[in-house]
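*Asks:* sequence? don't have it. structure:
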């Protein structure tokens, strides 16, 4: 039920014509929100009474004008009653549409989602990555199949989305689509953005996510040990494609670059740093944050190898990076040939840089976070939690520093 409802006729003096007449507008106010409707009538300013909210005078044209304004008032109240009778919410928008005889355009979930995706597509390369667009398209497809499965429809009005719809969609993803918990939650987060758009436009009055609480499960990230990295470095491949993939993977183990960032790495990204040595200074594709990484000896050697390659010397890019799909496929071959019993994927190199190469060797977590281009230290702390060997080494140093001196049979005194 609406708390307030008001009607007011007023003159729009900013649009006075050459004859000194102003257009008369009808203002409708509902719960503090306003909308305006032109009455298609004009009048001289001096013939209008603000207090009486009507024209003043006894001439025939004044009486006709006031009768017309009264009929508009009656029509507004009739439109309000019609909306209530049809169990429709009375808002400034719905009332105006009813008054003007305009059929309210029903906003549907998939229509809004597809319009959003079209906008994202036009911003790929500037504000969004191609991968982000692909995820939104995937979620849209999942929603369409979910509604067909659950309700036997291809779309629904966006204002019908409620808490049950969200939990049913989560259950569908985990069961029918066999998605993991974290994948499901990421899909729902993408879906939530569309709901926020609908809320911002007043197409949904109550946030259906208000009482929906769920968290990502922490996943133990795999990484290569020092010995496994050494196996890769020492292994030579007669097949050129495997040698190239191995080199680029090792390069990322010592720089922390993701696939997207090493693929676009160019000569302009290599600069002389504050220490006089060469650094990689680039912006992360995923987050648009700055990554500043001092070049270690191993990646220096790999860059030199491909800078002198006749097939790659004239390219603006520094390394011959294949598609992500091919890189990951070839890494499976490389893992078998190197007898590394881990699911070798390209992103594993970034985890290896964060753990084995930097944190395990005592590089402060703040420096690691900056090199990885993380927006929050919390993201980097996920790596710190899994380095048991580093914890063991740190505690061994502490044990060596502590001396326990026996004072008597029942008491020990601890000295630092």
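*Replies:* That came through fine. Just so it is clear, the structure is predicted and the values come from calculations on it, not from any experiment.
*Asks:* contacts and neighbour counts: CA atoms only from here.
*Replies:* Fine.
*Asks:* all strands for the stretch 251-400 of the chain, in order.
*Replies:* 270-272, 278-283, 290-294 (DSSP state E, counting those that start in this stretch).
*Asks:* pipe those strands into TSV and attach mean neighbour count and distance to residue 225 per row.
*Replies:* Shown next, in TSV, are the strands of the stretch 251-400 of the chain (neighbours: other CA atoms under 10 Å; distance: least, CA to CA, whole Å):
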stretch	mean neighbour count	distance to residue 225
strand 270-272	15	28
strand 278-283	20	24
strand 290-294	20	21
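*Asks:* could you dump the ones you listed into a markdown table with distance to residue 259 added?
*Replies:* Formatted as a markdown table, the strands of the stretch 251-400 of the chain follow (distance: least, CA to CA, whole Å):
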| stretch | distance to residue 259 |
| --- | --- |
| strand 270-272 | 17 |
| strand 278-283 | 13 |
| strand 290-294 | 14 |
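*Asks:* number of residues surrounding the closest residue in space to residue 340 that isn't next to it in sequence?
*Replies:* Among residues not flanking residue 340 along the chain, residue 228 sits closest, at 6.8 Å (CA to CA, 6 or more residues apart in numbering). By the criterion of other CA atoms under 10 Å, residue 228 has 16 neighbours.
*Asks:* quick check: residue 228 vs residue 344, distance?
*Replies:* 11 Å (CA to CA, to the nearest Å).
*Asks:* picking up where we left off before, residue 358: which of the strands of the stretch 251-400 of the chain is closest?
*Replies:* Among the strands of the stretch 251-400 of the chain, strand 290-294 comes nearest to residue 358, with 11.6 Å by CA to CA.
*Asks:* just checking, what packs against that closest one?
*Replies:* Strand 290-294 makes packing contacts with strand 278-283, helix 365-372 when contacts are defined by 3 or more CA pairs under 8 Å, 6 or more residues apart in numbering; DSSP states H and E.
*Asks:* packing partners of the shortest one?
*Replies:* In other words, strand 278-283. strand 270-272, strand 290-294.
*Asks:* give me the contacts around that strand.
*Replies:* Strand 278-283 is contacted from outside by 261, 265, 269-273, 289-295, using CA atoms under 8 Å, 6 or more residues apart in numbering.
*Asks:* closest to residue 179 out of the helices and strands packed on strand 290-294?
*Replies:* helix 365-372 (28.5 Å).
*Asks:* report the buried residues of the closest one.
*Replies:* For helix 365-372, burial by neighbour count (16 or more other CA atoms under 10 Å) applies to 365, 368-372.
*Asks:* now swap in stretch 261-275 and tell me
*Replies:* Under 16+ other CA under 10 Å, the buried positions of stretch 261-275 are 261-266, 270-271.
*Asks:* what about stretch 48-64, how long is it end to end?
*Replies:* 14 Å.
*Asks:* which outside residues touch stretch 350-367?
*Replies:* 221-226, 252-258, 368, 372, 377, 380-381, 383-384, 387, 389-390.
*Asks:* put this next to the first one:
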């Protein structure tokens, strides 16, 4: 038994040692050695060890044996020039090693040696399509590690597909990274808007993604600089669609001819009261309900997309909807307050509800969130409070720019609701 345990322990140690040897987690070990010359002087060498391999590099510094001092810092006694050369060498060695570690590429002790003594290292530069594949793999690992939503995952996969399409069309399957010039951004935006029918703002997000890809290539030393470094995204201001409080009441009081339509309407109203989008309402649970010392009930939940918490006080309408579905089989099974169909089903049913209620604005799940935030703003609600309810960071311009309608009607009503000394 002891023999078996000893064998297993040795095997585990061997596996762990192999893992370390196959990674860049090794530290660079440096030892200063003195090699004797015929004239009784010594030449100072740096003996470096990395991944169990060793080499020596001459610093070019010669001195008497006793004049070389290692601590507290490198010094050649009585020779300031030789001291500066030795320290400069040590600094360069540290910088070379740090650069290799930052590049996140595999490297050998020979690569370190060559770089220190000035021998150019041949860096295999991938083709555009190969670099895009590596960039996508890097993003997928990052997305998985940070637990982004499925929406983000689908979006990045689509962006990758578009970049592959454009670069193949523009440069062919064997296109080189250095063929990409600053003018490519104009061609890319034009292609997105004409061939792929992208709206300007969606195209701008993709343009930013292309620039991030070039930064990725720079970090791997495949290209010297990002050709799109000076490019600035230009977004167009879009009118935020929303439902007025009167339209929300009309929606609530509408008599619908099927249970399916009624359940979708109620879920939409619950989304409205909680300022949530479909992904967040789909992920909500009864565990998110918290009672404050004041006796007010809150739903506090991290947003699916950003992990920023939303803090929403429960309105009477929200409480009524919760009571309506407290014995619903689906809600009990999923530990939710209201039944939440898929986004596609909700949007399809909401369109029918819009026809029944004669609401002119096209109903969709996205409308619930913008309607609640705009109506809160219109009624004089404090913007910081709105941001807490929306799950936006304090002071973020997103709330003001993307979720609030700034029509004269909204602004006038907000002005009249605000106290005169505010």
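*Replies:* Good, I have the coordinates. Predicted model, so just to flag it, every value in this text is computed and none were measured.
*Asks:* TM-score for this pair?
*Replies:* The TM-score (TM-score structural alignment, normalised by the length of structure 1) is 0.69; 331 aligned residues with a CA RMSD of 3.7 Å.
*Asks:* that older thread, and the buried residues of stretch 261-275 of structure 1 as JSON lines, adding distance to residue 400 of structure 1?
*Replies:* Conversion of the buried residues of stretch 261-275 of structure 1 to JSON lines gives the following (distance: CA to CA, whole Å):
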{"residue": "261", "distance to residue 400 of structure 1": "43"}
{"residue": "262", "distance to residue 400 of structure 1": "43"}
{"residue": "263", "distance to residue 400 of structure 1": "46"}
{"residue": "264", "distance to residue 400 of structure 1": "47"}
{"residue": "265", "distance to residue 400 of structure 1": "45"}
{"residue": "266", "distance to residue 400 of structure 1": "47"}
{"residue": "270", "distance to residue 400 of structure 1": "43"}
{"residue": "271", "distance to residue 400 of structure 1": "42"}
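*Asks:* now, which of those lie within helices?
*Replies:* Residues of the buried residues of stretch 261-275 of structure 1 located in helices (DSSP state H): 261-263.
*Asks:* circling back: what subset of the contacts of stretch 350-367 of structure 1 is buried?
*Replies:* 222-224, 252-258, 368, 372, 380, 383-384, 390.
*Asks:* can you name the two of the residues you listed that sit furthest apart?
*Replies:* Farthest-apart pair in those is 258 and 390; separation 24.2 Å (CA to CA).
*Asks:* how about the contacts made by the aligned residue in structure 2 for residue 262 of structure 1?
*Replies:* Superposed on structure 2 with TM-score structural alignment, residue 262 of structure 1 falls opposite residue 281. Residue 281 of structure 2 makes contact with 271, 340, according to CA under 8 Å, 6+ apart.
*Asks:* repeat the analysis, applying 10 Å as the threshold.
*Replies:* Going by CA atoms under 10 Å, 6 or more residues apart in numbering, residue 281 of structure 2 touches 267-268, 270-271, 274-275, 301, 303-304, 336-340.
*Asks:* residue boundaries of the helices in the stretch 151-300 of structure 2?
*Replies:* For the stretch 151-300 of structure 2, helices defined by DSSP state H, counting those that start in this stretch occupy the ranges 184-194, 200-219, 245-253, 259-274, 278-282.
*Asks:* distance check, the closest residue in space to residue 177 of structure 2 that isn't next to it in sequence against residue 162 of structure 2.
*Replies:* Spatial nearest neighbour of residue 177 of structure 2, chain neighbours left out: residue 128 (5.3 Å); criterion: CA to CA, 6+ apart. Residue 128 of structure 2 sits 13 Å away from residue 162 of structure 2, going by CA to CA.
*Asks:* touching both of these two, which residues are there?
*Replies:* Each of residue 168 lies in contact with both residue 128 of structure 2 and residue 162 under the rule CA under 10 Å, 6+ apart.
*Asks:* more neighbours: these two, which one.
*Replies:* Legend: neighbour count by other CA under 10 Å for residue 128 of structure 2 and residue 162, higher for residue 128 (23 against 17).
*Asks:* that one maps to what in structure 1?
*Replies:* By TM-score structural alignment, residue 128 of structure 2 lines up with residue 109.
*Asks:* from what I see, that match and residue 195 are in contact.
*Replies:* Yes - the criterion here is CA atoms under 10 Å, and residue 109 of structure 1 meets it with residue 195 at 8.4 Å.
*Asks:* which neighbours do those two have in common?
*Replies:* 158-159, 161.
*Asks:* which one of these is nearest residue 52 of structure 1?
*Replies:* Within those, distances to residue 52 of structure 1 taken as CA to CA reach their minimum at residue 159, with 40.3 Å.
*Asks:* and the closest one, what does it touch?
*Replies:* For residue 159 of structure 1, the contacting residues are 106-109, 195, 198-199, 202-208, by CA under 10 Å, 6+ apart.
*Asks:* one more: residue 248 of structure 1?
*Replies:* Contact partners of residue 248 of structure 1, counting by CA under 10 Å, 6+ apart, are 259, 262-263, 299, 302-303, 319-322, 327, 346, 349.
*Asks:* how about residue 198 of structure 1?
*Replies:* 107-109, 112, 158-159, 192, 204-205, 207.
*Asks:* what does residue 273 of structure 1 give?
*Replies:* Contacts of residue 273 of structure 1 by CA under 10 Å, 6+ apart are 279-281, 292-295.
*Asks:* what lines up with it in structure 2?
*Replies:* That one, residue 273 of structure 1, aligns with residue 292 by TM-score structural alignment.
*Asks:* residue 406 of structure 1: helix or strand, and which one exactly?
*Replies:* Per DSSP states H and E: residue 406 of structure 1 is located in strand 403-408.
*Asks:* re the thing from before, which one of the contacts of residue 198 of structure 1 is nearest to residue 137 of structure 1?
*Replies:* The closest of these, once distances to residue 137 of structure 1 are taken by CA to CA, is residue 112, at 12.3 Å.
*Asks:* what's the nearest residue to the closest one once chain neighbours are set aside in contact with, if anything?
*Replies:* Leaving aside its chain neighbours, residue 112 of structure 1 sits nearest to residue 194 (7.3 Å; criterion: CA to CA, 6+ apart). Residue 194 of structure 1 sits next to 109-110, 112-114, 116-117, 136, 158, 200 when contact means CA under 10 Å, 6+ apart.
*Asks:* which of these sit farthest apart?
*Replies:* Farthest apart among the contacts of residue 194 of structure 1 by CA to CA are 136 and 200. That separation is 19.2 Å.
*Asks:* state which strand of structure 2 is the longest.
*Replies:* strand 53-63 (DSSP state E).
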